[in-house]
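1. The sequence isn't on hand, but the structure is:
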């Protein structure tokens, strides 16, 4: 039996403003396998079904596994129109050629089609009208620019 593929429902586009990366160095020991990089989140915007802003104070805690692959673990807070707040934990993979990734690290633009950037966000909410964010799975796609990350998020139907 073949079940139907899930549908994608567009939920929001995020522009996440970022500061310069902080290099923590090569991490060692159990469960560690790369260069730890922390990228502060300084703000941003949310458009689509969700509308509002990305609050400053979050960060993307990356492990750079190789010169072609990074595991991302971003944590930040959204403030939606009307004042409701949503905590986001967004885990992602970003991979590309060694040359394209080196250009991203140097802050140079890279064609988004040349870099695989997919994410799986999860949400914590306090407002009852947003409970639907905790009752579905979400995926997204992204692109890294020198000063920001742009994401499109979709609910799996």
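-> Looks like it arrived, so ask away. Predicted, not measured: the structure shown is a model, and the values here were computed from it.
2. all contacts plus neighbour counts: C-alpha atoms, from now on.
-> Noted.
3. Using the three-state scheme, assign residue 103.
-> Here residue 103 is helix, with the state taken from DSSP: H, G, I helix; E, B strand; the rest coil.
4. looking at it, residue 13 is touching residue 154, isn't it?
-> No: between residue 13 and residue 154 there is no contact under C-alpha atoms under 8 Å: 9.2 Å.
5. another structure for you, compare them:
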């Protein structure tokens, strides 16, 4: 069956109009919202400095324990994890934290928490030394992922999370949010 050229042209015009309408009208769905889930307050040991490697200052900060509290999860932070950091020129710190949480019912939850911390180089240096810094003076965000056995905390694997960190002289406080 032969389609009239007018029908073909009209079809392309309609598709073109839809594509340009979608491109110019903004998002196709409402923006996601965040829902507070819990806070991790972790205590840290002094950093192990590796020095300058591949254009960045590499260091490891051992996690020594802590607490988990909030409406969606409560428990403790287990000792033995850590935060691998690379402090790069220009005020950027690349973060890769890995540690375990133990919920109040005994369930062990593995956390892999990559992210970035950015600020003026002088602020980054104060943070690296463990000095107190106003949390508004730097950007510290992560995208945590969880590994947990089937059961009451399996929802951690079925949600997307973002987190905001605050570095304190004695440790770190991280607020976890689900993306709804």
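-> Thanks, I have it. This one's a predicted model, so the numbers in the text were calculated from it and none came from an experiment.
6. Could I get the TM-score for this pair?
-> The TM-score (TM-score structural alignment, normalised by the length of structure 1) is 0.93; 153 aligned residues with a C-alpha RMSD of 1.1 Å.
7. before we move on, back to that, mutual contacts of residue 13 and residue 154 of structure 1, please.
-> Common neighbours of residue 13 of structure 1 and residue 154 are not found (criterion: C-alpha atoms under 8 Å, 6 or more residues apart in numbering).
8. Now do the same for the aligned residue in structure 1 for residue 155 of structure 2: helix, strand or coil?
-> Correspondence of residue 155 of structure 2 to structure 1, assessed by TM-score structural alignment: residue 132. Assigned with three-state DSSP, residue 132 of structure 1 falls in the helix class.
9. What distance do you get for residue 132 of structure 1 to residue 92 of structure 1?
-> 22 Å (C-alpha to C-alpha, to the nearest Å).
10. Show me which of those two is the more surrounded one.
-> Each of residue 132 of structure 1 and residue 92 has its neighbours counted (other C-alpha atoms under 10 Å); residue 92 has more, 21 against 12.
11. How about the contacts made by the more buried one?
-> 71-73, 117-120.
12. isn't residue 152 of structure 1 right next to residue 9, touching?
-> No: taking contacts as C-alpha under 8 Å, residue 152 of structure 1 lies outside contact range of residue 9: 10.6 Å.
13. in structure 1, which spans are strands?
-> Listed in chain order, the strands of structure 1 (DSSP state E) span 8-18, 22-26, 35-48, 52-54, 59-64, 69-80, 85-95, 116-125, 138-144, 148-156.
14. how about the shortest one, aligned to which bit of structure 2?
-> The one in question is strand 52-54 of structure 1. Across structure 2, the stretch matching strand 52-54 of structure 1 (TM-score structural alignment) is residues 75-77.
15. if I pick the residue nearest the centre of structure 1, what's in contact with it?
-> Among the residues of structure 1, the one closest to the centroid is residue 90, at 4.9 Å (C-alpha atoms, centre = their mean). Counting by C-alpha under 8 Å, 6+ apart, residue 90 of structure 1 touches 72-75, 119-122.
16. again, only this time at 7 Å
-> Contacts for residue 90 of structure 1 (C-alpha atoms under 7 Å, 6 or more residues apart in numbering) come out as 73-75, 119-122.
17. now do residue 47 of structure 2
-> 59-62.
18. One more pass at 6 Å, please.
-> Contact analysis of residue 47 of structure 2 by C-alpha atoms under 6 Å, 6 or more residues apart in numbering lists 60-61.
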